[in-house]
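S.K.: fold the following for me, if possible:
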Amino acid sequence: MIEEKAGYYFENGFHCAEAVAAAVLEELGEDSSSAVAHATAFGGGFGRTFDEACGAISGSLIVIGHFYGRCEPGKGWDVPATLAATIRQTFLDHFGTSHCATLRERFGEEMQPEKCCSIVKQVAADLVELLAKTSADVEESCCRKEGRIKKMQL
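M.R.: I've put the predicted structure just below:
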């Protein structure tokens, strides 16, 4: 189950952005190693500053780009923009803010690891659900000819 995989990664050394990217890509049959590397600087609200968006959202955006990102200048990017806006709004609906420091303050120091892990699990599940809905209606990026996400079975 995606929540368990995301939680496992978070509890075993990946931060929020890395855990979401790794778990979701692996759940969808993809190699996650380069995406985890891309996600590394996004943890802790961008570089552990806690001043920006929760890394779980950043990890989601990396996954969206993996499947629907463009590889040529001038190509449209309506699909990834819509997916990014949707995952952001879903996050806000669940948690009320995407600001890392605000979330951490709300949790308190003692509960922060547990609560951040629950966010990672929720975002990973939400992203898999969003991608499953999207894959039936939209072609993947021009960079990705395999169509792997379309074969996903949930």
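S.K.: going by C-alpha atoms from here, please, whenever you check contacts or count neighbours.
M.R.: Noted.
S.K.: secondary structure element holding the residue most central in space within the chain?
M.R.: Centroid check for the chain by Cα atoms, centre = their mean gives residue 60 as the closest residue, at 1.8 Å. In this assignment (DSSP states H and E), residue 60 forms part of helix 55-68.
S.K.: picking that back up, isn't the residue nearest to the centre of the chain right up against residue 18?
M.R.: No. Residue 60 is beyond contact range of residue 18, at 9.4 Å (criterion: Cα atoms under 8 Å).
S.K.: rewinding a little: quick one: residues in contact with the helix holding residue 60.
M.R.: 15-21, 24-25, 35, 38-39, 42-46, 79-80, 83-84, 87-88, 91, 98, 100, 119-120, 123-124, 127, 140-142, 144, 149 (Cα atoms under 8 Å, 6 or more residues apart in numbering).
S.K.: please generate a structure for the following sequence too, so the two can be compared:
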Amino acid sequence: MTLTRADDAAAIFTEGYSCSQAVCAAFAEDFGIDRDTALRLSCGLGGGMAHTGNTCGAVTGALMVIGMKYGRTAVDDLAAKEKTYAVANEFISEFLRRNHSVSCTDLIGHNLSDPKELAIARKDNLFHTKCPRFVRDAGEILEKIL
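M.R.: The predicted model follows:
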């Protein structure tokens, strides 16, 4: 059985890494980025960017992957910038279709910037019951659009 990048992302998440780290690290080596570097770069994005409940880490990790593939490295390479934005928008549209939001607060159902609500989300094991689906969705969408 061939493992997919979505499987890799899910496995990395299960190891205990954040959603952003799982998605970013699962694809990084395809673009010449080692796993440790990918884990470091994406570390602050979990929990909707450092537990602020903003954009879901699976989404921000995916946007990093899209940037690794299409992102511009020359300031005047507007075609690369536009391609990156187009693919990012395609990703976001499909993630929204599947999950109805890209907001961690909406997806988890708690405002993670509030320590009491973060504690409830942890107590209710929401990061382990809800987030695996978002990580897998991000991986599947990336596999399709890259």
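S.K.: still on that earlier bit, pull the distance from the helix holding residue 60 of structure 1 to the chain's centre.
M.R.: Relative to the centre of its chain, helix 55-68 of structure 1 is centred 5 Å away, using Cα atoms, centre = their mean, to the nearest Å.
S.K.: now stretch 116-135 of structure 2
M.R.: So, by Cα atoms, centre = their mean, the centroid of stretch 116-135 of structure 2 is 15 Å from its chain's centroid.
S.K.: same check, this time on stretch 92-105 of structure 2
M.R.: 11 Å.
S.K.: and if you look at stretch 86-95 of structure 2?
M.R.: That offset, for stretch 86-95 of structure 2, works out to 12 Å (Cα atoms, centre = their mean).
S.K.: which residues in structure 1 does it match up with?
M.R.: Against structure 1, the aligned range for stretch 86-95 of structure 2 is residues 82-91 (TM-score structural alignment).
S.K.: give me the mean distance between the matching stretch and structure 2.
M.R.: Here stretch 82-91 of structure 1, set against structure 2 after superposition, deviates by a mean of 0.6 Å using mean Cα distance after the TM-score superposition for structure 1.
S.K.: got the contact list for that stretch?
M.R.: By Cα under 8 Å, 6+ apart, stretch 82-91 of structure 1 touches 57, 60, 61, 64, 97, 98, 123, 126, 127, 130.
S.K.: swap the cut-off to 6 Å and go again
M.R.: Stretch 82-91 of structure 1 is contacted from outside by no residue at all, using Cα atoms under 6 Å, 6 or more residues apart in numbering.
S.K.: quick one: map residue 6 of structure 1 onto structure 2.
M.R.: Residue 6 of structure 1 maps onto residue 9 in structure 2, by TM-score structural alignment.
S.K.: ok, that match - how many residues close by?
M.R.: When neighbours are counted by other Cα atoms under 10 Å, residue 9 of structure 2 registers 29.
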